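Student: Provided below are the primary sequence and the corresponding predicted coordinates.
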Amino acid sequence: MEGRLKKGLLLAIYSMGCGLMLSIFPFIKSPFNLIFSLFAFVIGIYFFRGYPSLRSRLLFIGLGLLFFFLFTVIITMILYLRSHPQGAV
């Protein structure tokens, strides 16, 4: 049980990191955005090296995409609210 919990938490952390790096990528101006894509690539390499099973890799990709969409929506909402401040009601 303890090994599965550790594996699950590491899967979530790796996929969250990868999703965050990929979601920051389109919002940063070039050439600095390439740094975030390289970070995501390195995170993926470290995960794939440590977890050779197909199930873990598919979960990593699926959770990475889920976190990518989640963080992209959050960043977009923050940027929108900063550029369109609401007046006092």
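Tutor: That came through, no problem.
Student: When you work out contacts or count neighbours from here on, use the C-alpha atoms and nothing else.
Tutor: Will do.
Student: these two touch, right, F39 and L20?
Tutor: No - when contacts are counted by Cα atoms under 8 Å, F39 is not listed as touching L20 (10.0 Å).
Student: mind listing what the residue minimising distance to the centre of the chain touches?
Tutor: The chain has G19 as the residue nearest its centroid, 1.3 Å off, counting by Cα atoms, centre = their mean. If you count contacts by Cα atoms under 8 Å, 6 or more residues apart in numbering, G19 has them with 40, 63-69, 71.
Student: got another, please set it beside the one above:
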Amino acid sequence: MATGWAGDGAVQDQIDATVNDAVSRARRQLRKGPGLMRCEECDAEIPEARRMAVPGVRLCVTCQELHDKEQASAAMFNRRGSKDSQLR
């Protein structure tokens, strides 16, 4: 089957690369050790249940949500590009 510029399995390779990048990024962000008693951003108390559930926690839920939104917007890019850019 002719696929144009892409070789056989190229789409699956791109999907695999995207998934591998996301897993690597998530593993790098995992903290270890004891968590903080107070949020390092806003100095709010971090509940014991959160400290037990998330090893190495450093942010309260509110600050963590803001941090996650910032990370998500920075990580969005189009790996494949447009068809026009591939034809040039």
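Tutor: All right, it came through fine. Just so it is clear, the structure is predicted and the values come from calculations on it, not from any experiment.
Student: What would you report as the TM-score here?
Tutor: Put the two chains on top of each other and the TM-score (TM-score structural alignment, normalised by the length of the second structure) is 0.35; 50 aligned residues with a Cα RMSD of 3.4 Å.
Student: In terms of packing, which of F39 and L20 of the first structure has more residues around it?
Tutor: More crowded of F39 of the first structure and L20, by other Cα atoms under 10 Å: L20, with 22 against 16.
Student: what ranges do the helices span in the second structure?
Tutor: 10-29, 48-53, 61-74, 83-87 (DSSP state H).
Student: Now F60 of the first structure. Nearest residue, chain neighbours left out?
Tutor: S15 (5.5 Å; Cα to Cα, 6 or more residues apart in numbering).
Student: ok, now how distant is the one you found from F47 of the first structure?
Tutor: S15 of the first structure sits 9 Å away from F47 of the first structure when distances are taken as Cα to Cα, to the nearest Å.
Student: What of L5 of the first structure?
Tutor: From L5 of the first structure over to F47 of the first structure the distance is 16 Å, taken as Cα to Cα.
Student: Can you pick out the residue with more neighbours from these two?
Tutor: F47 (18 against 10).
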